[in-house]
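Colleague: how would this look folded up:
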Amino acid sequence: MSDLSPVKPPENELLILTGMSGAGRTTAAHALEDMGWYVVEGLPPELISTMMDLVARNPGSVERLAVVLDARSRGLYSSMQEGLAQVSAAGINYRVLYLEASDELLVRRFEQGRRPHPLQGEGRILDGIRAERELLAPVQEQADIVIDTTELNVHGLANTINELFNDDGPITLRLNVMSFGFKYGVPADANYVADVRFIPNPHWVPELRPLTGQNARVRDYVLENEGAGEFVDRYVEALKPVLDGYRRENKHYATLAVGCTGGKHRSVAISEELARRLAQLPNVTVNVVHRDLGRE
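Modeller: Alright, predicted model coming up:
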């Protein structure tokens, strides 16, 4: 049986907040502060363990500390790993939150703000973004939580942070089930990607073509096709130990992306059914997003 019982974070919890410049670190930091976190910006990564030692020496002073790091910190990855190794050896719970966004959105945000990217030097904004991606790639790979803010405004990101890091700690696993179209690209923040293009495409059925996977006729057409029901059954069963493992590893947010060709019929219907089934698991909250629904 799945064990997803609520777990309250221990004292002196540490959160490393990092990610791409322009992806929303400041918004996330402000949201954490509003929830009572003590947020430190500009701290050299090698001083993380020193900071936590000072906190530990003053019980009750700071229970939840968030350290904001960016690529301008010299040797960010190696310094961060060294500092976190010392924190882990001291028995302190920590997580790494990484904020991501598409190149196009980041360029637009820097242009709107009329400021250069911190790593672009004499080049273009896009040059700075690419340099930062390269530097932060190993950090993103090892992050506990990755949030793609491309489709989020300021309020949407703040709400997401609030759901993940409320006053009592995240007591449920927040699962984001996202339908998408492969022709528009795979979601950057997907932990798991399911390809449902093996199901016949309703696009080629004239009376179903103008409808979407949220329509009952399309849903029935998709789910009643050979292999579709079995896929859903087995996929839910396969995800159960994964969700258990996320909790054991102190990960509380995951994105399951379900793709078809255009993100209108099959992926939408399967996402809705998966979400319905997964929401029945104990202590799992499910959010459904249809990324490409409405695109031509």
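
Colleague: going forward, measure contacts and count neighbours with C-alpha atoms only.
Modeller: Noted.

Colleague: I figured residue 24 hits residue 149, correct?
Modeller: Yes. Assessed by C-alpha atoms under 8 Å, residue 24 is found in contact with residue 149 at 7.3 Å.

Colleague: what touches both of the two?
Modeller: Counting by C-alpha atoms under 8 Å, 6 or more residues apart in numbering, the contacts common to residue 24 and residue 149 are 99, 157.

Colleague: Need the residues that contact the helix or strand harbouring residue 96.
Modeller: Per DSSP states H and E: residue 96 is located in strand 94-100. Residues from elsewhere that reach strand 94-100 (C-alpha under 8 Å, 6+ apart): 13-20, 23-25, 88, 139-140, 142-150, 189, 250.

Colleague: Filter those down to the buried ones.
Modeller: Those of those that meet the buried threshold are 13-20, 23-25, 139-140, 143-150, 189, 250, by 16 or more other C-alpha atoms under 10 Å.

Colleague: quick one, strands of this structure?
Modeller: Here the chain has its strands, by DSSP state E, at 13-19, 38-41, 64-68, 94-100, 145-148, 173-181, 192-195, 253-260, 284-290.

Colleague: Other residues contacting the third one?
Modeller: Looking back up the chat, that one is strand 64-68. Strand 64-68 is contacted from outside by 11-18, 25, 29, 32, 36-43, 48, using C-alpha under 8 Å, 6+ apart.

Colleague: Another sequence for comparison is provided below:
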Amino acid sequence: MTSQVPQSVQSPPAIVLVTGPSGAGRSTAINALEDLGYEVIDNLPLSLLPRLLEGPPINRPLALGLDVRNRDFGTNALIEAIDQLAARPDRDAQVLYLDADEEELVRRYSETRRRHPLAPAGTPLAGIARERELLGPVRARADVLIDTTGLSPHDLRAEVDRWFAPGDGRPLGVTIHSFSYKRGLPRGMDIVIDCRFLRNPHWDESLRQLDGRDASVADYVTADPRYDPFFERVKSLVDLLLPAHKDEGKSHLSIGFGCTGGQHRSVAVTEQLASALAHDGWHVSKRHREMERRDALGSKGHQV
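Modeller: Presented below is the predicted three-dimensional model:
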């Protein structure tokens, strides 16, 4: 007998916006989604997206490939499209962002001898830098970020399958974010927890220029007498909520941890919870917004 999810808890059809810098694996991801049963539309002009969604109902999952080569691409237009999709109750919308480090992207362009779409008469490096600047705000909005550096096409397809396989084969994806309250809450958070009550490594001169991924910073944060009871309660809450959200047909849950600058405490807590949930068998992605922003800007400074 085939079991079915009751109509009352069926999740709406998925729509996945697939984007990222040229050469990061977007075409491979799109093909993998098509093989999973998604209806795929690649390079759809953004101006046609409302017409597509307001047209006849599409009762199967939908994947849309979008990048800077789209005819009317614009960062603000794409962010607006993401906001509109997130507000629709009839679609389970997610943004899949494929990325790779600069050296890997240059290597891929060198191997294929292709010209970069943003630098047709220049070097691939110039085009890559321009494209990353354009896509930075979109990357920050991604629900699922896959770094394809070092991944073969087979590896990338397997990663896409793990995140987006429909039905019983699709796990609940969990993304855990660290962020700075100075820069506001990340969009799309389901749960937000404030870490500013924990003691701040910023006031230790030897730790100030490090971040929560460093063992010495993590040790400093976890040595706060309030840390263990705090983390135990957070973990117990998440252990309760994740199976419940999965049973309700939810495909993705975003959890945010904030501190003053998004560098020390929130990063350390994000790292520990991500590790604990991965150990429990959940499919986890972690995002450090301020670290990513700093890296994107090429800044050598840190936020408090």
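
Colleague: returning to what we had before: including distance to residue 122 of the first structure, could the strands of the first structure go into JSON lines?
Modeller: Formatted as JSON lines, the strands of the first structure follow (distance: least, C-alpha to C-alpha, whole Å):
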{"stretch": "strand 13-19", "distance to residue 122 of the first structure": "22"}
{"stretch": "strand 38-41", "distance to residue 122 of the first structure": "26"}
{"stretch": "strand 64-68", "distance to residue 122 of the first structure": "26"}
{"stretch": "strand 94-100", "distance to residue 122 of the first structure": "24"}
{"stretch": "strand 145-148", "distance to residue 122 of the first structure": "28"}
{"stretch": "strand 173-181", "distance to residue 122 of the first structure": "37"}
{"stretch": "strand 192-195", "distance to residue 122 of the first structure": "38"}
{"stretch": "strand 253-260", "distance to residue 122 of the first structure": "37"}
{"stretch": "strand 284-290", "distance to residue 122 of the first structure": "39"}
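
Colleague: nearest to residue 76 of the first structure, of the ones you listed?
Modeller: Closest approach to residue 76 of the first structure among the strands of the first structure (C-alpha to C-alpha): strand 13-19, 10.3 Å.

Colleague: Also compute the angle for the closest one relative to strand 94-100, please.
Modeller: Orientation note: strand 13-19 of the first structure sits at an angle of 20 degrees relative to strand 94-100 (axes from the mean of the first three to the mean of the last three C-alpha atoms, to 10 degrees).

Colleague: Residue 32 of the first structure and residue 196 of the first structure, how far apart?
Modeller: Note on residue 32 of the first structure: its distance to residue 196 of the first structure, by C-alpha to C-alpha, to the nearest Å, is 38 Å.

Colleague: What of residue 34 of the first structure?
Modeller: For residue 34 of the first structure, the distance to residue 196 of the first structure - C-alpha to C-alpha - is 41 Å.

Colleague: So for the two, which sits in the more crowded spot?
Modeller: A count of neighbours by other C-alpha atoms under 10 Å puts residue 196 above the other of residue 34 of the first structure and residue 196, at 19 against 12.

Colleague: from what I can see the more buried one touches residue 268, true?
Modeller: No. Between residue 196 of the first structure and residue 268 there is no contact under C-alpha under 8 Å: 10.1 Å.

Colleague: list residues touching both of these two?
Modeller: With C-alpha under 8 Å, 6+ apart, residue 196 of the first structure and residue 268 have common neighbours residue 258.

Colleague: Any chance you could list what contacts stretch 154-170 of the second structure?
Modeller: Contacts with stretch 154-170 of the second structure, where a contact means C-alpha under 8 Å, 6+ apart, come from 25, 28-29, 32-33, 36-37, 148, 171-173, 251, 283.

Colleague: Which parts of the stretch 1-150 of the first structure are helices?
Modeller: In order along the chain, the stretch 1-150 of the first structure carries the following helices (DSSP state H, counting those that start in this stretch): 25-34, 48-56, 76-89, 103-113, 125-141.

Colleague: and of those helices, who's closest to residue 230 of the first structure?
Modeller: Smallest distance to residue 230 of the first structure across those (C-alpha to C-alpha): 32.0 Å, for helix 125-141.

Colleague: Return the list of helices and strands in contact with the closest one.
Modeller: Secondary-structure packing of helix 125-141 of the first structure (3 or more C-alpha pairs under 8 Å, 6 or more residues apart in numbering; DSSP states H and E): helix 76-89, helix 103-113.
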